[in-house]
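Sharing a sequence plus its predicted fold:
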Amino acid sequence: MKIDKRFAVLATAVALLTAPGLAVAQASATSAAAAERAAVPVAGPGWHHVQDFAPDDLGGCHTRGQWYLDNGANRYECRPAGVWQLWVLTDS
């Protein structure tokens, strides 16, 4: 009896994953995510995402970025992404 229930659950899961409508929706979501990533500047070697700040806290982002400059970072950027993202450039 337990094996029959497990098989039924497995069969339902396989049917849902292979349904044509789901495959198209998943493919379009995947391509949309890839396009979004391509639109965002990619961090080069040595760039590290350090911290997120609230959309209205650009000053906090710059204050923390200055702290990183004072403590050995080469550069910092506050990037808009719905929130302010602090990115820091280091040697490693």
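Yes, it's here. Just so it is clear, the model here is predicted, and its values are computed rather than measured.

use CA for all of it now, contacts and neighbours both
Will do.

Which parts of this structure are helices?
For the chain, applying DSSP state H gives helices covering 2-18, 20-39, 58-70.

Second structure follows, compare the two:
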Amino acid sequence: MGKPRTKRKNLQKRKKRRLFASIAAEIQASEEAQWTPELQELEMMRNEEERQRTHDKWVHAVKRSTEAFEKRKRILAQRQQLILTLRQQMQQQDGRT
């Protein structure tokens, strides 16, 4: 079991959390009571706009990532082709000598 001091401290913490939770619940309830349909519609519109902005950012980030990946893939293919060409040239030179 814990020491009495620890138990007291934990009890105080629990009381404090409960107090703040009840205050937050009261504030939220009073705010919700003051909401009108117009305010609710406005909040929904703001949320939708924010969702759309977030989605647009995501689409843009995916596009940039895809472009970077394609560029790396293209560069790798060019390097592989260059290495293949150099090998063929070296084999041709070895065959001549």
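Nice, thanks for sending it over. All of these numbers come straight from a predicted model, not from anything done at the bench.

Could you get me the TM-score between them?
Here the superposed chains carry a TM-score of 0.32, computed using TM-score structural alignment, normalised by the length of structure 1; 49 aligned residues with a Cα RMSD of 4.4 Å.

quick revisit: need the winner for burial among the helices of structure 1.
Ranked by mean neighbour count, the helices of structure 1 are led by helix 58-70 with a mean of 16 (mean count of other Cα atoms under 10 Å).

Give me the helices and strands touching it, please.
The elements that helix 58-70 of structure 1 packs onto, with contact taken as 3 or more Cα pairs under 8 Å, 6 or more residues apart in numbering; DSSP states H and E, are strand 47-53, strand 75-80, strand 84-89.

Would you format those strands as JSON lines with mean neighbour count included?
Listed next are the helices and strands packed on helix 58-70 of structure 1 as JSON lines, based on neighbours: other Cα atoms under 10 Å:
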{"stretch": "strand 47-53", "mean neighbour count": "16"}
{"stretch": "strand 75-80", "mean neighbour count": "18"}
{"stretch": "strand 84-89", "mean neighbour count": "21"}
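
Need those strands in JSON lines (columns: distance to residue 38 of structure 1).
Formatted as JSON lines, the helices and strands packed on helix 58-70 of structure 1 follow (distance: least, Cα to Cα, whole Å):
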{"stretch": "strand 47-53", "distance to residue 38 of structure 1": "17"}
{"stretch": "strand 75-80", "distance to residue 38 of structure 1": "15"}
{"stretch": "strand 84-89", "distance to residue 38 of structure 1": "17"}
